[in-house]
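Peer 1: Provided below for reference: sequence and predicted model.
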Amino acid sequence: MKKYQLYATMGAGFESVVNKELQGMGYKTRVENGRVFFKGSQADIVKTNLWLRTADRIKILLKEFKATDFDTLFNEVYDYDWAELLPVDAKFPVQGRAVKSKLHSEPDVQSIVKKAIVNKMIDQYHRRGFLPETGNEYPLDIHIYKNIARISLDTTGASLFKRGYRVEHGGAPLKENFAAGLLKLTPYDGTHPLIDPMTGSGTLAIEAALIAKNIAPGTWRKFAFDGFDWFNADLHQKVVAEAKTQVKPLAAPIWASDIDQSVLEIAKLNAHNAGVLQDIRFKQVAVKDFTTDLENGVIIANPPYGKRLKDRESAEALYKQMGEVLRPLDSFSQYYLTADPNFEKCFGARATKKRKLFNGNLRVDFYQYWANKR
């Protein structure tokens, strides 16, 4: 069984989370900024794409080499056995990045890599200067950092955050893998209650339900590897079928509320598509009116950030309400994501711990208030 050098990519700040996920699946790992490396077979490619909750993509590292000039780049790429990887009609877009390297022009890097692959395939397939590129897609990536080039094949396709359950968007929802990453930074494992008092389109609550029920987050979607002609076509459905046998019942309540009923309807539709509508208690209620008789769980929320001045005033008024209503629920560990540096002051308490993250390109802080043990 052929083993590949694989790596997962992820958003900044989530390397340790993805690493823990992979180690929990039994892989030996090596961590770099934005990447966690591991080795695996085609079955492992399917398994990690299907099960990883917090990663962006799974890639196969095809070749790594030093390149400080375009001739070296061309020759090293040309030397790879591309006919083993790409059929004659393959569509193979090349994306590229160059950081702190002599070859700093990304369009030129992409162009040279593409040209080298085309020339090699023309030679290997005995074509006359033409490749149709009408077949399935094989997304390639060239990344040069400090003059070390890596060329990779993306096995995922659309990013792993695109689970397939969210067909409606309310406001500016968290990406699904970002929401799962936040949950993985809490003690939540499905055995204690979870509350999201500002649920929006429901992503945090839905991802919590998927964790609690042990539902593979990639259950509903296709991946790039489904189109690779050399990939075992039976593996995907086999791994999905196996994953479905591992689903378990919900062990503790999940509550999701919001002031906006129309947004809640979107959240319910998303939960329905994810197969967890019956596992989440949705309720229309403002934070100032929120009450619960639950204890010893996790409260997590992505409240409005208030980036504009007028919005910021209303957001900070909401943070004050959150402090008045939620802070006394001290048997819960509480976690809040916001870009507002005044959050702790408005909430009325310093966080036990604060973690810097990036929600897209926006710098945010994840404020963590640990429960009082009872």
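Peer 2: Received it, and whenever you're ready, just let me know what you need.
Peer 1: C-alpha only now, for contacts and for neighbours.
Peer 2: Noted.
Peer 1: What residues sit buried inside the longest helix along the chain?
Peer 2: Looking across the chain with DSSP state H, the single longest helix is helix 106-125. By neighbour count on 16 or more other C-alpha atoms under 10 Å, the buried set for helix 106-125 is 106, 109-110, 112-114, 116-122.
Peer 1: could I get the residues you listed as a markdown table with distance to N214?
Peer 2: Formatted as a markdown table, these follow (distance: C-alpha to C-alpha, whole Å):
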| residue | distance to N214 |
| --- | --- |
| E106 | 41 |
| V109 | 42 |
| Q110 | 40 |
| I112 | 45 |
| V113 | 41 |
| K114 | 41 |
| A116 | 44 |
| I117 | 42 |
| V118 | 44 |
| N119 | 47 |
| K120 | 45 |
| M121 | 44 |
| I122 | 47 |
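Peer 1: Below is an additional structure, to be compared with the one above:
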Amino acid sequence: MDKVKLIATTNFGLEAVTKRELIELGYENLKVTDGKIEIEGSLKDIAVLNLRLRTAERILILVDRFPATTFEELFDKVYDIDWTYFLREDDNFIIEGRSRKSKLFSISDCQRITEKAIIEKLRTKYNVSWFEKSGPRVRIEVSLLNDVAEITIDTSGDGLHKRGYREVNYKAPLSETIAASLILLSYWNEDRILADPFCGSGTIPIEAAMIGKNVAPGLMRKFDFEKFAFIDPDEFKEEKKKCYQEIDYNKKLSIIASDISHKAIEIARMNSEILGLEEDISFFQKDIRELDLPNDYGVLITNPPYGERIGKKDVDELNRELGKLYKYLDTWSFYIISANEKFEKNFGKKADRNRKLYNGRLRSYYYQYFGPKPYKK
């Protein structure tokens, strides 16, 4: 199988960020829909995308797509797929399902029919009456939308937000993929100061350091595709080697991470040490009211506590303090993600740009305040 269709799934509202990443990696002919981007590629690209994409949630192989309004149609079309290419006799293939606006609305029945068709096809090669499923995991999904079935194989395994460096969390952490998206949507680059006054477990500063030093986000973790029968392990090793060679170890960064909680700072520093980035980020305990930052065209990107995490009065007060800091740092750009509908009122200024997105299932807004461009001598 030389050519394959791949799907990069994304958080809703962040498709454009992932598309930009894909274009920068050299991919063309991208098809963007809600929450996913379809890519024309090869099996080699499975390693490239899983290792390198910072904002995608998963990388799927699009095995087939076809109309299905009856279980007989679904069975026949799934059976027509050459599952003996994708699956070994002992692979632990797991069938997941979704259905929306389709005649085949029973997800459990769709899963059952799909599994039955796969088993019948595998029996044409493997002479067994029962598949033990004792081998590597292969997650297969049957998804129906408007009576069209889509059969995919998940190559990532755990979601791509699980980088492998966050061994301990602090309260309600921002996912790594969303943090990377916030940074890539900002005006920050590796030559400017970046500050996060509510750093929590350090996700935004760590993701920024990884971007600044060109550390591929997937280097510290495992993927399901590494054990797939049809994947060449040498190609994955070669791509991983390239990623290590491209890290800019000599790049000096100015990243400031603070939080009122001493425990949060300890956790954040420990997470950064796992990646060897502790010298690139200045961690310290500080209340935002006492924060002293150089007024030098920096970029503040943060996820302040809001409604579900602390009391309403405290939320309003913290947002007012952010507004005061913005007025003081008049050369800085501010980027704040919040689920608080009254954020702009308390901050004291309407955002230059506002993007709606979802942090988990929580509808949030990314408020963007653009400062002046850095003066060049």
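Peer 2: Nice, thanks for sending it over. Owing to the predicted nature of the structure, the values given are computational and were not obtained by experimental measurement.
Peer 1: Can you give me the TM-score here?
Peer 2: Remark: TM-score between the superposed chains equals 0.97 [TM-score structural alignment, normalised by the length of the first structure]; 372 aligned residues with a C-alpha RMSD of 1.3 Å.
Peer 1: circling back to that earlier point, just flag the most distant two among the buried residues of helix 106-125 of the first structure.
Peer 2: Using C-alpha to C-alpha, the two most remote members of the buried residues of helix 106-125 of the first structure are E106 and I122, lying 24.2 Å apart.
Peer 1: Could you double-check that V168 of the second structure sits in contact with S272?
Peer 2: No. When contacts are counted by C-alpha atoms under 8 Å, V168 of the second structure is not listed as touching S272 (11.2 Å).
Peer 1: out of these two, which sits in the busier spot?
Peer 2: Neighbours per residue, other C-alpha atoms under 10 Å: of V168 of the second structure and S272, the larger number sits with S272, 25 against 12.
Peer 1: That one maps to what in the first structure?
Peer 2: In the first structure, the residue equivalent to S272 of the second structure is A271, according to TM-score structural alignment.
Peer 1: gap between its match and A301 of the first structure?
Peer 2: 17 Å (C-alpha to C-alpha, to the nearest Å).
Peer 1: in the helix or strand encompassing I45 of the first structure, what counts as buried?
Peer 2: Applying DSSP states H and E as the criterion places I45 of the first structure in helix 42-51. Using 16+ other C-alpha under 10 Å as the test for burial, helix 42-51 of the first structure gives Q42, A43, D44, I45, V46, K47, T48, N49, L50, W51.
Peer 1: Distance of the second one relative to V298 of the first structure?
Peer 2: Counting by C-alpha to C-alpha, the gap between A43 of the first structure and V298 of the first structure amounts to 35 Å.
Peer 1: quick one: the strands in the first structure?
Peer 2: Counting by DSSP state E, the first structure has strands at residues 4-9, 30-32, 35-40, 57-66, 94-99, 140-145, 148-154, 194-196, 254-258, 280-284, 298-301, 333-338, 353-359, 362-369.
Peer 1: which one of those strands is the most hemmed in?
Peer 2: Compared across the strands of the first structure, strand 194-196 shows the largest average neighbour count, a mean of 27 (mean count of other C-alpha atoms under 10 Å).
Peer 1: Just give me the mean distance for that one relative to the second structure.
Peer 2: Comparison of strand 194-196 of the first structure with the second structure after fitting gives an average deviation of 0.6 Å (mean C-alpha distance after the TM-score superposition for the first structure).
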